[in-house]
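>>> Quick one: sequence and predicted model below, then my questions.
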Amino acid sequence: MTAADQRVQDYPFNRPEGLDLAPAYGAARTAPGMIRVQLPFGEPAWLATRYDDARFVLGDRRFSRAASVDRDEPRVQFHRGSGGILAMDPPDHTRLRVLVASAFTVRRVERLRPRVREIADRLVADMRAAGSPTDLVEAFALPLPVQVICELLGVPAEDRHLFRAWSDGLLSTAALTAEEFARNDQELSAYMAGLVAQRREEPADDLMSALIAARADDVERLTERELVELCVGVLVAGHETTATQIPNFVHVLLTRPDRLAELRADPDLIPAAVEELMRFVPLGATSAFARYATEDVQVGAVLVRKGDPVLAAIGSANHDESRFPDAGRLRFDRESTAHLGFGHGAHHCLGAALARVELQEALRALLALPGLVEAGDPVWKTQMLVRGPRTLPVAWEER
C-alpha cells in the first residue's frame, strides 16, 4: 500500500475534554495498514496506530527526527519551536543524551525518592490543614513536580511561579501570534541563560552545574545554546507531563472504586499501577514529533517512501488488543508492561525514572487521605498538547 491508495483523514481524533480514546483509533487499528492524516498545520503524514507499527517507527534508525527541521512538519500549532534534542538524530543526539542521561539513571533517581516523599507528604499535610474540599491540581499535582524539577536544576524557589505561564505558552495549541510565542520562548530562554551564567561562576550541587561540567570520554562539553535548550526542555517536560498525569491517574482511580480499593488494600501494587495507568491513560491530545523516512521502508502493510513523515499514535498503540488483551480495562496484574507511554528508541523519555518515582510517591501520599472522592466535575484543559484536568475538586473525610 502507498500514499496514493489512501484518502487523507482530518486529525487529531481525540476530544480535549476527558481521557477517552476516540473511536476513530479503533477503526484505524483494523484498517489494512497505517492511515493518512492531515493535521491543522504542515504536510500530510502516515499515522501508526497499532503497537507493532508505532514501536517500529519509534525505534528504527531509518526514521529521522532531524529531517523535520527542514520540512513543514505535521503539527497542531501554527508556530514551531527550535526542537533542541527532540529534533536530533545520532550522533548529535547521542552526544547530548550521554551527557544528560547520567543524572537520570534509576539508581541516581532512587536516591531522590526520600526527598520526593517528603514533599508529597508535606503537600498532603497542607491539604489537610487547609481543609476539604480543595483543588488537587493547585494544591498537590502542580507543586510536587515543579518543586522536584526546580530543586534538581537549581532554580530558585522564589522564581518557580514563573514557569507555569511559560510552560503553558510552549505547549499551547491556541492561536498565539508568532510574536507572542517568540516572546514567551525568549523570556524563558533568557531566564535560563542567566541561571547558566550564574552556575558557571558559582557551581552548586545540582543538575545544571553538572551539565556545565559534564563530558564523557572524548565527548565535548555542551555549547551555551545546547545547555539552555536542554535545561528548558528538562524543566518543561519534567513538570508538565507529571503534573498532568497525577490528576489524570487520580480521576481514573476515583471513577473506578474497585481499583482504588485494590491499591488501598495492597500499596505494594502502586509501581504496577503506575505502569498500567501510563498505558491506560492516553495523555496526548494528538500525535507529535513526526519521523521522516530516510529511505523506502516497509511498515506493516504500508511502503513508506523516502521523505514521507510518520506519526506514532502512542495512546492508540497502548490500547492495541493484539499486544494488551482486554486493553480497555484497567488491570494491575498485566504480565506485559512494555507500554509506549515514555516513548521508545533513541528518544525514549530521559526522565522516565524520575517520573515513575514522582507518580508512585504521589499515589502513595494521596491514598493516605481517607475517603478521597471527587467533589465536583473536573475542568479540562483545552488547546494544549496534553490532556488532563486544569482543576480537579476533591474531598476527603476529616479525622
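Structure's in. What do you need? Numbering: from 1, shown residues only.
>>> Going by C-alpha atoms from here, please, whenever you check contacts or count neighbours.
OK.
>>> Grab the nearest non-local neighbour of Arg221.
Counting by Cα to Cα, 6 or more residues apart in numbering, Arg215 is the residue found nearest to Arg221 once chain neighbours are left out, at 5.3 Å.
>>> Confirm the one you found sits in a helix?
No. The assignment for Arg215 by DSSP: H, G, I helix; E, B strand; the rest coil gives coil, which leaves it out of any helix.
>>> Now for it, how many residues are close by?
Arg215 has 17 neighbours, counted by other Cα atoms under 10 Å.
>>> Check which residues of the longest helix anywhere in the chain are buried.
Counting residues, the longest helix found in the chain (DSSP state H) is helix 224-254. Using 16 or more other Cα atoms under 10 Å as the test for burial, helix 224-254 gives 227-254.
>>> cool, stretch 145-156 as well?
By neighbour count with 16+ other Cα under 10 Å, stretch 145-156 contains the buried residues 145-155.
>>> pretty sure the residue nearest to Arg221 is in contact with Ala101, am I right?
No. The pair formed by Arg215 and Ala101 falls short of the contact definition of Cα atoms under 8 Å, at 11.6 Å.
>>> about what we covered before: if I look at the residue nearest to Arg221, how far off is Pro23?
In this view, Arg215 and Pro23 are 48 Å apart by Cα to Cα, to the nearest Å.
>>> And Thr134, by the same measure?
Distance from Thr134 to Pro23, counting by Cα to Cα: 33 Å.
>>> neighbour-wise, which of those two wins?
With neighbours defined as other Cα under 10 Å, Thr134 and Pro23 compare such that Thr134 has more, 20 against 11.
>>> another one to put next to it:
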Amino acid sequence: MPEPTTERLPFEFMLSPEFGRDPYTEYGRLRERGPVHAIDFPRGVTAFVVIDHEHGRQALTDPRLAKGLGHAPGFFQDAVVRGNPALARNMLNSDPPDHTRLRRLVAGAFTARRTASLAPRIQEITDRLVDTMEAAGEADLLDDFAFPLPITVICELLGVPSADRADFREWSASLITPAFTEEAARQRDAVNAAVRAYFAGLIDERRRAPRDDMISALVTARDEEGLLSEQELLATLTLLLIAGHETTVNLIGNGMLALLTHPAQLGLLRERPELLPGAIEEFLRYEGPVERATFRFATEDMEIAGVPVPKGGVVHVSLGAAGRDPAAFDDPDTLDVTRTGNHHLAFGHGIHFCLGAPLARLEARIAFETLLSRLPGIRLACPAEDVAWRLNGSLIRGLQALPVRF
C-alpha cells in the first residue's frame, strides 16, 4: 500500500464538471497515492474521502464513525439543520438507539414478503408506461419511465397522492443538491418550507381520517405510542419519499445507458435473461446510483488506512470508487453481466444498509425485463457522448436525460 498522502484535495474537486462526467478516472489516479485522502473543506473542517473497497466497507461499520449530527462540527450542524431541516432527524442521520427505534418503525413495509407482494402492481405500472412509450416510438427514458415507475410505487406505499409527483421531483433534486450560494440557500429554504407544509397537511389529514397506509401507521406511532417526535415524523416521511425513488430512478437510467453503450452485453442479456439478477448487481457496481455515502463523523481520534482522522473529522466513503477498486474486482472498469460474487457497496453496508434495497432490486428487475422484451430495438437517440450527467455536486450519480428510440 502506498504511504499515506498529506496533500489535501481542494473542496471543489468533486464539484467540477469533469469529475461529474467521469469520477472513476480521477479516483483511479488518487488510488495510486492511497485509499484515503484529506479534503480542504470550508471553514477549516477536516474532511476525508475513502476510495477503496476494503477501508470503505470497514468505515461503513466502524462504530467510531457516527451519523448523528451531534458529533459533527458546530458550523456543519447549523448548515445541515438549516439546509435540510426536513431531513435533519431521521434514521439516516442517527445512531443507535435512535436509529434502531426509527428504522424499526418502517422496516415492516420493506420485508421480503411485503416487497414480493408488490410485484403485480409494479408490473402493471411498468406495462402502462411502456404502452405509452411504445406508441410514441421514442422517449426520454428518465422522464417517461425511470422516474414515474418508482415514484408511483413509493407514493402508493406511503399513501401520498402520486398526482403531486412533479413537486416531489423538484423537491428531491433541491434537497440532495449542495447549496453553495446565497441564492441556492434561499431556494433550499423555500423547498424545505414547502416540504414541511405538505407533509404537515397530510399528517393532519390522517389524524382526522386514518387510512391503511404508512403515513397513518407513523401518525399512530407518534400520537398513541409516543415512538417518535413530530420532527422525526416529518423527517422520516421526507426521507422515505426521496430515498424511495431516487435510487431506483438512477439504477434504471444508469443501467440502461451502460447496456446501450455496450451492445455485446445487451445482446447477451437478451439471449440469456436468467442473467438479469446478476446484471442488476453489476449495474450497481459499475455505475451505481449513489456516488458517495452520506457524511460520517469521527467520535474520537482514529486512523483509516494509516491516515490520522481527528475527533470531529468528516468522512466520506465513495461507493462508486469502491465499485471500481481493482483490489476487490477483476477488470473493474469493464461491464460484465456474467460477473458473480459481486460484493459491491452500492446500497451501503452495516446498520445503515439501504432499507429499500429489496424494493429497488424488484423494481429494477421488472423494469429491465419489460424494456428488453417489449422494446427489442431500443437504442440511444443521440451520440453517447451527448448524454449528460447531473453535474451539481450531489451524492447522487444520475443522468439529466436518456433519449431513446425503438
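Noted; the coordinates are in hand. No experiment lies behind these values; they were computed from the predicted model shown.
>>> all strands for the stretch 101-250 of structure 2, in order.
Counting by DSSP state E, counting those that start in this stretch, the segments of the stretch 101-250 of structure 2 that form strands are 138-140.
>>> Tell me the counterpart of Asp213 of structure 2 in structure 1.
Using TM-score structural alignment, the partner of Asp213 of structure 2 in structure 1 is Asp206.
>>> shouldn't its match be in contact with Cys150?
No. Applying Cα under 8 Å as the test, Asp206 of structure 1 and Cys150 come out as separate, 9.5 Å apart.
>>> helix, strand or coil for the aligned partner of Ala321 of structure 2 in structure 1?
The alignment partner of Ala321 of structure 2 in structure 1, by TM-score structural alignment, is Ser316. Put simply, Ser316 of structure 1 is helix when judged by three-state DSSP.
>>> how many neighbours does Ser316 of structure 1 have?
Neighbouring residues of Ser316 of structure 1 were enumerated by other Cα under 10 Å; the total is 27.
>>> Assumed Phe393 of structure 2 was part of a strand.
In this structure residue 393 of structure 2 is Gly, not Phe. No. According to three-state DSSP, Gly393 of structure 2 belongs to no strand; its state is coil.
>>> Now do the contacts for the nearest residue to it once chain neighbours are set aside.
Computed as Cα to Cα, 6+ apart, the closest residue to Gly393 of structure 2 that is not its neighbour in sequence is Leu15, at 4.5 Å. Leu15 of structure 2 makes contact with 391-393 under the criterion Cα atoms under 8 Å, 6 or more residues apart in numbering.
>>> for Gly356 of structure 2, same thing?
110, 244.
>>> So it versus Arg292 of structure 2, what's the distance?
Separation of Gly356 of structure 2 from Arg292 of structure 2 (Cα to Cα) stands at 17 Å.
>>> Gly278 of structure 2 - how many residues pack around it?
For Gly278 of structure 2, the count of nearby residues is 17 (other Cα under 10 Å).
>>> element containing it, please.
Remark: Gly278 of structure 2 resides in helix 276-286, with elements defined by DSSP states H and E.
>>> Please name the spatially closest residue to the residue nearest to the spatial centre of structure 1 (chain neighbours excluded).
To find the centre residue of structure 1, average its C-alpha atoms and take the closest one (Cα atoms, centre = their mean): that gives Thr241, at 4.3 Å. Of all residues beyond its chain neighbours, the one nearest Thr241 of structure 1 is Val386 (7.4 Å), with distances taken as Cα to Cα, 6+ apart.
>>> how deep is the one you found tucked in, by neighbour count?
Each residue near Val386 of structure 1 was counted by other Cα under 10 Å, and the total is 21.
>>> circling back to that earlier point, so who does the residue opposite the residue nearest to the centre of structure 1 in structure 2 once aligned touch?
Under the alignment by TM-score structural alignment, Thr241 of structure 1 pairs with Thr247 in structure 2. When contacts are counted by Cα under 8 Å, 6+ apart, Thr247 of structure 2 touches 289-290, 360.
>>> What residues in structure 1 pair up with the helix holding Gly278 of structure 2?
On structure 1, the counterpart of helix 276-286 of structure 2 by TM-score structural alignment is residues 270-280.
>>> Same question for that stretch: list its buried residues.
Buried residues in stretch 270-280 of structure 1, counted by 16+ other Cα under 10 Å: 270-280.
>>> What is the corresponding segment of structure 2 for the helix or strand hosting Thr94 of structure 1?
With the criterion set as DSSP H and E, the secondary-structure element containing Thr94 of structure 1 is helix 92-101. Under TM-score structural alignment, helix 92-101 of structure 1 corresponds to residues 98-107 of structure 2.
>>> what's next to that stretch, contact-wise?
Stretch 98-107 of structure 2 is touched from outside by 90-92, 214, 218, 221, 227-228, 355, with contacts defined as Cα under 8 Å, 6+ apart.
>>> could you flag which of those residues are buried?
Under a neighbour-count criterion of 16+ other Cα under 10 Å, the subset of the contacts of stretch 98-107 of structure 2 counted as buried comprises 90-92, 214, 218, 221, 227-228, 355.
>>> In TSV: those, plus distance to Val191 of structure 2.
Conversion of these to TSV gives the following (distance: Cα to Cα, whole Å):
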residue	distance to Val191 of structure 2
Asn90	18
Met91	21
Leu92	20
Met214	23
Leu218	23
Ala221	27
Leu227	27
Leu228	24
Leu355	25
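>>> Ala200 of structure 2: which of these is nearest?
Checking these against Ala200 of structure 2 by Cα to Cα gives Leu218 as the nearest, at 12.7 Å.
>>> show me the contacts for that closest one.
Taking Cα under 8 Å, 6+ apart as the contact definition, Leu218 of structure 2 lies against 105, 233.
>>> I'd like the distance between the aligned partner of Ile125 of structure 2 in structure 1 and Glu138 of structure 1.
In structure 1, the residue paired with Ile125 of structure 2 is Ile119, using TM-score structural alignment. With distances taken as Cα to Cα, Ile119 of structure 1 is found 14 Å from Glu138 of structure 1.
>>> who has more neighbours, the two?
Under the neighbour definition other Cα under 10 Å, Ile119 of structure 1 and Glu138 were set side by side, and Ile119 has more, 22 against 15.
>>> Leaving out sequence neighbours, find the closest residue to the equivalent of Ile378 of structure 2 over in structure 1.
Structural correspondence for Ile378 of structure 2 with respect to structure 1 (TM-score structural alignment): Leu372. Spatial nearest neighbour of Leu372 of structure 1, chain neighbours left out: Trp396 (4.4 Å); criterion: Cα to Cα, 6+ apart.
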